[in-house]
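Peer 1: pasted the sequence and its predicted model underneath.
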Amino acid sequence: MTDWRDFTDDGLTPTLRAARELFARNGYHATSIRAVADAAGLSVPGLYHHHKSKQAILSALVGSAMDRMLAHSRAADADSDGSALGRFDNVMECLLRFHMQRRDDAFVASTEMRSMDDTVLRRHVAQRDEQQRMIAGIIEQGVADGTFRCRHVDDAARAAASLCVALAGWYDPAGSLAPDEVVARQLQIARRIAGVELPRA
């Protein structure tokens, strides 16, 4: 992986890109298979050749996004200096940038959990939990070495992850804040959640 901060290459097929846009704009249930096929430049039978159902499209779309997020998170962790704070900062920055650069993917993955069948939902929850365990493990390292003060590690990990998820809902690329500014501000909040002692202003 060349740069864990860069999510511009989504690795999706035209069908999945079309579905992502439609699901994000209209919702899963309001989007028909024909609408996805039309947007992807396919016939309905042609679409079914690649994906057996709309649920299969949702599964492929969300699964791809989560796989990429986890791969980048592991790369960010490996690229750190190995300290708890270094690992935490890298992984949180990675997640923040994912939710800024891949807002539609993050939005669909979050809001359409209600639309996933049991198999798809179990896979998605397992991937989400893996990400949260990564964060929790880093916080535990910080608590053990005294750099973090956190009594409820799992709660803090969930809250830090949720901070990133929420970013997909309010971040505006055309807004007044540059991505680096957003990362810097949100990272300070995430550090507070995890119990990192910050210098006084």
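Peer 2: Arrived safely.

Peer 1: C-alpha only now, for contacts and for neighbours.
Peer 2: Will do.

Peer 1: now do the helix or strand hosting residue 184: which elements does it pack against?
Peer 2: If you go by DSSP states H and E, residue 184 is part of helix 179-194. Packing partners of helix 179-194 (3 or more CA pairs under 8 Å, 6 or more residues apart in numbering; DSSP states H and E): helix 84-101, helix 153-170.

Peer 1: now do 10 Å
Peer 2: The helices and strands touching helix 179-194, judged by 3 or more CA pairs under 10 Å, 6 or more residues apart in numbering; DSSP states H and E, are helix 84-101, helix 118-145, helix 153-170.

Peer 1: so how far is that helix off the chain centroid?
Peer 2: Between the centre of helix 179-194 and the centre of its chain there are 16 Å (CA atoms, centre = their mean, to the nearest Å).

Peer 1: circling back: pick the most deeply packed of the helices and strands packed on helix 179-194.
Peer 2: Compared across these, helix 84-101 shows the largest average neighbour count, a mean of 24 (mean count of other CA atoms under 10 Å).

Peer 1: between that one and helix 179-194, how many degrees?
Peer 2: With axes from the mean of the first three to the mean of the last three CA atoms, to 10 degrees applied, the angle from helix 84-101 to helix 179-194 works out at 130 degrees.

Peer 1: angle of helix 84-101 against helix 153-170?
Peer 2: 30 degrees.

Peer 1: just checking, next helix/strand downstream of helix 84-101?
Peer 2: Counting by DSSP H and E, the next helix or strand C-terminal to helix 84-101 is helix 103-111.

Peer 1: below is structure B, check it against A:
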Amino acid sequence: MVEDDLGVTRWRELGPDSLTPTLRAALGVFAENGYHGASIRSIAEAAGLSVPGLYHHYSSKQTILTALVESTMDEMIAYTSAAARDAGDDPVARFDNVVECLARFHMARRDHSFVASSEMRSMEPDARAHHVAQRDEQQQMVEDAIRVGVASGDFTCEHPGDAARAIASLCVSIASWYRPDGPLSADEVAARHLGYARAIVGAPTGRT
């Protein structure tokens, strides 16, 4: 398959993220304490920097949150786009790949996804508007996959927009409860959620 701008060629295999050490430290602080419970000093300490050293890289806590969320959304969109392309012209495979990719992303990037979802309320207007646009782009990929399947006669979904929102929400919620040491493996979680998503759009159930 063709490599995209972020170098995604194996969309099922999410390796280390591309965050800088400072952003990765901030991610841990935000995930544990929330945006408003985090201080510049606590982020600097987690990153092994002085407060002036942190300000050398980022001008404010808001700038850090914005960069972290944007990086997460860029990565999710890149992986989902790669998954959709990998299906070729098969409408059902395209839908399956997009849903499976979203499920796997929210397992592999639990803290990233949690912070991006829960701290949208903490973003300043311009940053929030950009985040909403990225979120809409991501959800549109789900909706487009459903509409293609409806057009081909593979799906019986009457309301693709509503279905896309339901499926996206289903996948996002994984980040809040999935644990690698839990009773279900990542493959099992992905398979179960793909089954739920197929039921929502009226997709065939016999394919794997």
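Peer 2: That came through fine. On a predicted model such as this, the values are computed, not experimentally measured, just so you know.

Peer 1: report the TM-score for the pair.
Peer 2: Once superposed, chain against chain, the TM-score is 0.96 (TM-score structural alignment, normalised by the length of the first structure); 199 aligned residues with a CA RMSD of 1.0 Å.

Peer 1: make TSV from the helices and strands packed on helix 179-194 of the first structure and add distance to residue 18 of the first structure to it.
Peer 2: Output for these, formatted as TSV (distance: least, CA to CA, whole Å):
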stretch	distance to residue 18 of the first structure
helix 84-101	17
helix 118-145	20
helix 153-170	19
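
Peer 1: which position in the second structure aligns with residue 71 of the first structure?
Peer 2: Aligned by TM-score structural alignment, residue 71 of the first structure pairs with residue 78 of the second structure.

Peer 1: and its match, what helix or strand is that in?
Peer 2: Assigned by DSSP H and E, residue 78 of the second structure falls in helix 61-86.

Peer 1: could you do residue 12 of the second structure as well?
Peer 2: Short version, using DSSP H and E: residue 12 of the second structure is in no helix or strand.

Peer 1: cool, residue 35 of the second structure as well?
Peer 2: Short version, using DSSP H and E: residue 35 of the second structure is in no helix or strand.

Peer 1: residue in the first structure paired with it?
Peer 2: Using TM-score structural alignment, the partner of residue 35 of the second structure in the first structure is residue 28.

Peer 1: how about its match, what does it touch?
Peer 2: 19-20, 22, 54-55, 58, 108, 111-112, 114-116 (CA atoms under 10 Å, 6 or more residues apart in numbering).

Peer 1: report the buried residues of stretch 16-34 of the second structure.
Peer 2: Residues 22-31, 34 are the ones in stretch 16-34 of the second structure that count as buried (16 or more other CA atoms under 10 Å).

Peer 1: distance from the chain centre to it, please.
Peer 2: Offset of stretch 16-34 of the second structure from its chain centre (CA atoms, centre = their mean): 15 Å.

Peer 1: how about stretch 89-106 of the second structure?
Peer 2: 13 Å.

Peer 1: so where in the first structure does that stretch end up aligned?
Peer 2: The alignment of stretch 89-106 of the second structure onto the first structure (TM-score structural alignment) covers residues 82-99.

Peer 1: also stretch 182-202 of the second structure?
Peer 2: With TM-score structural alignment applied, stretch 182-202 of the second structure matches the range 175-195 in the first structure.

Peer 1: hmm, back to that, quick one: the buried residues of stretch 16-34 of the second structure as JSON lines, columns for secondary structure too.
Peer 2: Below are these laid out as JSON lines (DSSP: H, G, I helix; E, B strand; the rest coil):
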{"residue": "22", "secondary structure": "helix"}
{"residue": "23", "secondary structure": "helix"}
{"residue": "24", "secondary structure": "helix"}
{"residue": "25", "secondary structure": "helix"}
{"residue": "26", "secondary structure": "helix"}
{"residue": "27", "secondary structure": "helix"}
{"residue": "28", "secondary structure": "helix"}
{"residue": "29", "secondary structure": "helix"}
{"residue": "30", "secondary structure": "helix"}
{"residue": "31", "secondary structure": "helix"}
{"residue": "34", "secondary structure": "coil"}
